[in-house]
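Visitor: pasting the structure only:
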């Protein structure tokens, strides 16, 4: 897989219809929705176009999952206590606020 860049991650998010923020479950749900529309076995669109879009959607999904799964998460007690004391929105902003995709 090619290097993960902010531009590629943003492009992948846009292809899946993700605007500013999404959890892993939301990324999976968006991919599932899109692939149901475009998969050549079920799509009523042009077969060649459906095939190409299915490939693009799968690559976008893989890139976003790889990006999200390889971000470091601290399990130090101090960090856990701080993170768990915050509201989910504050935690997300502290962790991803300056990120080009989620911030």
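Guide: Yep, it's here. Computed from a predicted structure; not experimentally measured. Numbers count the residues shown, from 1 in each chain.
Visitor: only C-alpha atoms for contact and neighbour calcs from this point on.
Guide: Fine.
Visitor: which strands or helices does the helix ranked longest in the chain pack on?
Guide: Taking DSSP state H as the criterion, the chain has its longest helix at helix 47-69. Where contact means 3 or more C-alpha pairs under 8 Å, 6 or more residues apart in numbering; DSSP states H and E, helix 47-69 is packed against helix 6-15, helix 24-38.
Visitor: okay, now the one to match up with it:
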């Protein structure tokens, strides 16, 4: 599978878009569980979001993103095929024997 970085630009101050955000978060959580989204970030002003999507092809990645609840509001969508995407590894805390 390949990884694709998406940058989605959203309109500023769209009330209807703000109503879609909770559904967007639920949808993204499902994609995390399925292993289709590796990372997801939304700007504080809700005007941009970034995500890394895992898919077999570029078209499959676009199909995943086009099903986002906020996708119909997108002003611009840019994506790049990634050669490397490295996350900070999660580690368990040290065990205390006290």
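Guide: Noted; the coordinates are in hand. Computed from a predicted model, the values in this text were never measured in an experiment.
Visitor: TM-score of the superposition?
Guide: The pair, once superposed, lands on a TM-score of 0.29 when counted by TM-score structural alignment, normalised by the length of structure 2; 48 aligned residues with a C-alpha RMSD of 3.8 Å.
Visitor: for residue 88 of structure 1, find the nearest of the helices and strands packed on helix 47-69 of structure 1.
Guide: Among the helices and strands packed on helix 47-69 of structure 1, the nearest to residue 88 of structure 1 by C-alpha to C-alpha is helix 24-38 (14.6 Å).
Visitor: these two touch, right, residue 64 of structure 1 and residue 7?
Guide: No: assessed by C-alpha atoms under 8 Å, residue 64 of structure 1 is found out of contact with residue 7, at 11.9 Å.
Visitor: neighbour count winner among the two?
Guide: Using other C-alpha atoms under 10 Å, the more surrounded residue of residue 64 of structure 1 and residue 7 is residue 64, with 23 against 11.
Visitor: ok, and the closest non-adjacent residue to that one?
Guide: residue 9 (6.4 Å; C-alpha to C-alpha, 6 or more residues apart in numbering).
Visitor: got the contact list for the one you found?
Guide: 60, 63, 64, 67, 101 (C-alpha atoms under 8 Å, 6 or more residues apart in numbering).
Visitor: that one and residue 95 of structure 1, how far apart?
Guide: 17 Å (C-alpha to C-alpha, to the nearest Å).
Visitor: one step back: tell me which of the helices and strands packed on helix 47-69 of structure 1 sits nearest to residue 91 of structure 1.
Guide: helix 24-38 (15.5 Å).
Visitor: how about that closest one: buried residues?
Guide: 27, 28, 30, 31, 34, 35, 37, 38 (16 or more other C-alpha atoms under 10 Å).
Visitor: got the angle between the longest helix of structure 1 and helix 6-15?
Guide: 120 degrees (axes from the mean of the first three to the mean of the last three C-alpha atoms, to 10 degrees).
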